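Turn this into a model:
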Amino acid sequence: MSRTRRHRNIRATQLFIIFAGVTVLVWVLRGLGLLTFLPGGILWILILLSVITGIWSRFQR
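The predicted structure follows:
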């Protein structure tokens, strides 16, 4: 595996972890009532970004 390809795979995995972590954090804080001002569409966008980056990370391998 070339160095550039490995670097892209690591970057894709890092993006997935970041998006998934932010999504879980927003979901939990919204459930606790701390982020009730955020519309539900924001949460759906974060979930969609997590799924897309997860699939992208998987296909980079």
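
CA atoms for contacts and neighbours, from now on please.
Will do.

which non-adjacent residue is nearest the residue nearest the centre of the chain?
When the chain is reduced to its mean C-alpha position, the closest residue under Cα atoms, centre = their mean turns out to be Phe19, at 2.0 Å. Residue nearest to Phe19 in three dimensions, not counting chain neighbours: Ser50, with 5.2 Å by Cα to Cα, 6 or more residues apart in numbering.

Second input sequence below; structure requested for side-by-side comparison:
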Amino acid sequence: MSQSSKLNRLLIQGFGIFLGIAIAVWVLRGFGILTFLPGGIIILFLLTAIIMGVLSYIQKTWWRF
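Below you'll find the predicted structure:
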């Protein structure tokens, strides 16, 4: 397995993890369970997931090492 495919797999896994955490926190906050967390935390998780997804796409298509 090449180094770029390992990096791409890590980026995709990170994307899924951060997106899952953001959705879980958003739903739990909507139910009133995690009301003490500010909304900025959800936005931070979503932005991190988006950045990791974009980096994964760029790494897969442009960095063909």
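
Superpose the two chains and report the TM-score.
Overlay of the two chains. TM-score (TM-score structural alignment, normalised by the length of the first structure): 0.90; 60 aligned residues with a Cα RMSD of 1.1 Å.

OK, contacts around the residue mapped onto the residue nearest to the centre of the first structure from the second structure?
In the second structure, the residue matched to Phe19 of the first structure (TM-score structural alignment) is Phe18. By Cα atoms under 8 Å, 6 or more residues apart in numbering, the residues touching Phe18 of the second structure are Phe45, Leu46, Thr48, Ala49.

Number of residues surrounding the last one?
Ala49 of the second structure is flanked by 24 other residues according to other Cα atoms under 10 Å.

Then the third one?
Look at Thr48 of the second structure: counted by other Cα under 10 Å, it has 17 neighbours.

Tell me roughly how far the strand or helix carrying Ser5 of the second structure lies from the first structure on average.
Using DSSP states H and E, Ser5 of the second structure sits in helix 3-30. In the superposition with the first structure, the average deviation recorded for helix 3-30 of the second structure is 0.6 Å (mean Cα distance after the TM-score superposition for the first structure).

What are the buried residues along that helix?
Buried residues in helix 3-30 of the second structure, counted by 16 or more other Cα atoms under 10 Å: 8, 11-16, 18-19, 22, 25-26, 29.

Off-centre distance for that helix?
Counting by Cα atoms, centre = their mean, to the nearest Å, helix 3-30 of the second structure is centred 3 Å from the centre of its parent chain.

mind checking how far Arg6 of the first structure is from Val51 of the first structure?
Look at Arg6 of the first structure and Val51 of the first structure: by Cα to Cα, to the nearest Å, they are 21 Å apart.

No more questions from me, cheers.
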